[in-house]
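Following is a predicted model, sequence given first.
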Amino acid sequence: MTVFRAYDVRGVYGTELTEDLAERVGKALGSYLADGKITLGRDTRKSGPSVERAFLDGVLSAGCNVDSYGVLPIPMISFETWKGSYDAAAYISASHNPPQYNGIRFRTAEGYGMLYHQTEMMDLYEKGAFREGEGRKTDRSPEDAIRRYADYVEGKLDIERPLRVVLDMGNGSACGMSLLYQRLDFDGRVINGEPDGLFPGRGPAPTEESLKEAAKKVVGARADYGVGFDPDADRGLVIDDRGRIVTPEKVAVILAKERYGPGDKVVAGFDCSMIVERELLPLGIEVIRERVGDVYVANRVKKEGAVLGVERSAHFFLSEFQLSDDPFAMSLALGEVISRGERLSDLADAIPDYPYIQKSIRIEGSPAEVMRRLAGDLASLEPDATDGLKICTEDYSVLIRPSNTEPLIRLYVETAGGDEDELVERFEGIIKGALK
């Protein structure tokens, strides 16, 4: 499988993602930017310094100048890129993948995800048509970047009482971010706060299972809430004061209700719960669906002038802060809401829960051909084909889409009618029928 994915370069370090490939990617980006200037950062993976050096060699050899921040969350790199008027950003990380993976991510001059396949970069990579030059590297302080960000967001917040928050840094790039919460007078209780690219504390992916220790800490410390971050800290999963995970969709609904209003737009990933529409449309807030993928959602937020974007995988985009996915901005805006007096658990419980079932069906042959057959079989239900096939009724939603990484068709069923088992059986049967 190619390491050149829809919105980043990613693979197993040493076999799929090598120093030679990283250097060539660097040459391609540097050539595309033509004497430009970029920011560069990375997470805590063991292979990070080696991949970073190789990528840096490539960028510099094409005449591009680089300001390097070392280990720093990608939202901070995005902020520095935007506020510092850089031409782009690059980041060495494989996001929530296991430690043996690494990758290279890209940001635009405004700090949000770059759809690099839509630029000349890949054409330059494939042709080997690289510029030659002598770029300059300048080392920048990650702590100074965090302070600048703290000064910026402080002016956008009105937190009415002191808050206690548990921060599960996951041994990743978020480990230095307690400085932000200290500057804003939060009582931050940190766990898994030692940088370690093997992610020994709870693994790289924040999930309900992996955040059990953080959830206990929230309850034991009588904290107002908690947040668990992934290695590059572009995702944040929220824990309420009772130690329960609050789904990203519920967090988005709470923020939209408390912070925004009629006429505003919210962009939701295609696989997000239907509670987003059910809760926000009656308030006059427009909900726009976008295909799955944080870079796609980021670009749609920018295009639509939306106030908020959310993905089921816990990416949040609050454009009043910046266009990048930014779980720190999310956590601070949520803190402002909680500081007014209501408990997060009560706010979350005021939003209904619907059964949401995910199933995977293994296939042989072309996923595109299977999806073509399914489109015919489901035509009478008029599915939305933005990303796979999605059927929405007043009582349920069904999404069928191919996996981006495995030979699987994924089925997502959500219902308010208590008939989830019947719906799963019905649509799983339709999918299996299309495989024959």
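Yes, it's here. This is a predicted model, so every value here is computed, not measured.

Please make it C-alpha for all contacts and neighbour counts, starting now.
Fine.

Which parts of the chain are helices?
Counting by DSSP state H, the chain has helices at residues 19-33, 48-61, 74-83, 121-127, 142-154, 178-183, 212-220, 248-259, 275-280, 294-304, 327-339, 344-349, 367-377, 420-435.

and here's the other structure:
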Amino acid sequence: GAEITDIGIASTPTLAHSARRYDMGIMVTASHNPARYNGIKLFNPDGSGFSIKQSEEIERNMEGKVAPWDKIKEVRSHRMAISEHVNSILKAVPMPEKDIKVVVDCCNGSTGMITPYLLEEMGCNVVALNAQPDGRFPAHEPEPVEENLNQLKNAVKASNADIGIAHDCDGDRIVIVDKKGELIPNDKMLAVLAKYTNERGKIAVPVNTSLSLNSYLPNAEIFRTRVGDIFISEKLKEIEGDFGGEPSGTYVFPSFSYCPDGIYAAAKIVTMWGEFDIEKEIESIPRYHMIRSSILSTKEKIADGMEKVEEELNTFEYDKISRVDGIRVDMEDAWVLVRPSGTEPKIRVTVEAKKEEDAKNLHDDVIKLIKKGIK
């Protein structure tokens, strides 16, 4: 019996932007997952994803009554959502101060219908790759990670572009390639965006975020949450925060929306590129050595293994232990996070240290503990 408005093919941030005029938004997408997957994302009017509590309530009501046939309302069509999203961004983000050439890899997703157009409206010279929506993702897998960026890297170098941008297929993620065709680490891009937004502000990041953020922004208040954009948004609302983000390339700008918005972030980054030397700024960020890996297992073994791993990690010489998401052990100039994946039967491991050798040794030790625990 609900009143439905169909906005057509659009990015997730566009859907979240439109939802502010409704009671909720529903997005059909598997985001960065391979073509064989599909899913549904639910949004509140402020752009934040549904909380676990809200999702559980829906699950409890799945077997409830449906509306009788004569109470089912018509589906309305609205095809201005993309232009409305673009106009809102143009009002919120200043134009770049110089001409910028940008290559955008839209990953055959819905961002092909908005990001190139937005950046052209901002005065950029835009080269668009894979801008035709195609759910088979013929160019490459839809996750914007190093192994899927070769086409973008080559295009940036071949066209002498200033910057390369890659989205996942629904546009809540963004990663950046510099003019040399090299990927800028997401942790460092997160740090620069945080500084540009408010270097003395309140920032929400997940527990797997680099310590370089703390070193780079000593005057900021940094809050660590569970991994996942809904937890970032929840924390930002709780603390009335200025900026949030994840090392996966999702960034939340509360002054605009509580939805991770890779489209808005693209505009913000292009403007930054016109104001100062971002590549030089990136070099000023304190260097840490990080290793991320995962171990595939079964849910049953993972549950038992996590208990055993936690017992072993408790024996480490540590400064602090956090159980916000899995277990994170902070030591002098190093830390390790071990947590079960929220979407796959894997245990994810993140290790970081000041020295590369220390990071490798710590990672090897923890991997041995996990393999022993899940036997």
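Done, it's in. Because the structure is a prediction, the values reported are computed rather than measured.

Show me what residue 81 of structure 1 aligns to in structure 2.
Alignment note: residue 81 of structure 1 maps to residue 19 in structure 2; criterion TM-score structural alignment.

And for residue 348 of structure 1?
That one, residue 348 of structure 1, aligns with residue 282 by TM-score structural alignment.

could you dump the helices of structure 1 to CSV with distance to residue 409 of structure 1 and mean neighbour count?
Converted to CSV, the helices of structure 1 look like this (distance: least, CA to CA, whole Å; neighbours: other CA atoms under 10 Å):
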stretch, distance to residue 409 of structure 1, mean neighbour count
helix 19-33, 31, 24
helix 48-61, 33, 23
helix 74-83, 31, 26
helix 121-127, 29, 16
helix 142-154, 41, 16
helix 178-183, 41, 16
helix 212-220, 30, 20
helix 248-259, 23, 20
helix 275-280, 24, 19
helix 294-304, 20, 21
helix 327-339, 30, 22
helix 344-349, 31, 17
helix 367-377, 7, 16
helix 420-435, 8, 15
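
could I get the ones you listed as TSV with distance to residue 413 of structure 1?
As requested, these are exported to TSV (distance: least, CA to CA, whole Å):
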stretch	distance to residue 413 of structure 1
helix 19-33	39
helix 48-61	38
helix 74-83	32
helix 121-127	37
helix 142-154	38
helix 178-183	38
helix 212-220	26
helix 248-259	16
helix 275-280	13
helix 294-304	21
helix 327-339	27
helix 344-349	21
helix 367-377	16
helix 420-435	7
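
Which one, of those helices, ends up nearest to residue 169 of structure 1?
helix 178-183 (9.1 Å; CA to CA).

Which elements pack onto the closest one?
Judged by 3 or more CA pairs under 8 Å, 6 or more residues apart in numbering; DSSP states H and E, the packing partners of helix 178-183 of structure 1 are helix 142-154, strand 187-191.

ok, back up a step: which ones are touching the match of residue 81 of structure 1?
Residues in contact with residue 19 of structure 2 (CA atoms under 8 Å, 6 or more residues apart in numbering) are 25, 43, 44, 45, 46, 47.

rerun that using 6 Å as the cut-off
Applying CA atoms under 6 Å, 6 or more residues apart in numbering to residue 19 of structure 2 gives the contacts 25, 45.

One more: residue 68 of structure 1?
Shown in contact with residue 68 of structure 1 (CA under 6 Å, 6+ apart): 39, 40, 139, 140.

do the same with residue 101 of structure 2
Counting by CA under 6 Å, 6+ apart, residue 101 of structure 2 makes contact with 124, 125, 126, 161, 162.

what residue of structure 1 takes the place of it?
Using TM-score structural alignment, residue 101 of structure 2 pairs with residue 164 in structure 1.

Kindly report the same for residue 49 of structure 2.
Checking TM-score structural alignment: residue 49 of structure 2 goes with residue 113.

Tell me which residues touch that match, please.
Going by CA under 6 Å, 6+ apart, residue 113 of structure 1 touches 107, 295.

hmm, try it at 7 Å
Residues in contact with residue 113 of structure 1 (CA atoms under 7 Å, 6 or more residues apart in numbering) are 106, 107, 295, 298, 324.

The residue sitting nearest the centre point of structure 1 and residue 394 of structure 1, how far apart?
Central residue of structure 1 (CA atoms, centre = their mean): residue 315, 3.5 Å from the mean position. Separation of residue 315 of structure 1 from residue 394 of structure 1 (CA to CA, to the nearest Å): 27 Å.

Ok, residue 264 of structure 1 next?
Using CA to CA, we find residue 264 of structure 1 at a distance of 23 Å from residue 394 of structure 1.

So for those two, which residue has more residues nearby?
Neighbour count, other CA atoms under 10 Å: between residue 264 of structure 1 and residue 394, residue 264 has more, with 16 against 10.

Help me confirm that the more buried one comes into contact with residue 285.
Yes. Judged on CA atoms under 7 Å, residue 264 of structure 1 makes contact with residue 285 at a distance of 5.2 Å.

gap between the two ends of stretch 144-154 of structure 2?
15 Å.

In structure 1, point out the residues matching that stretch.
Mapping stretch 144-154 of structure 2 onto structure 1 (TM-score structural alignment) gives residues 206-216.

In contact with the equivalent of residue 247 of structure 2 over in structure 1, which residues are there?
Correspondence of residue 247 of structure 2 to structure 1, assessed by TM-score structural alignment: residue 312. By CA under 7 Å, 6+ apart, the residues touching residue 312 of structure 1 are 248, 249, 269, 271, 272.

next one: residue 366 of structure 1
Residues near residue 366 of structure 1 by CA under 7 Å, 6+ apart: none.

Check residue 210 of structure 1 too.
residue 202.

and the gap between it and residue 235 of structure 1?
Counting by CA to CA, the gap from residue 210 of structure 1 to residue 235 of structure 1 is 14 Å.
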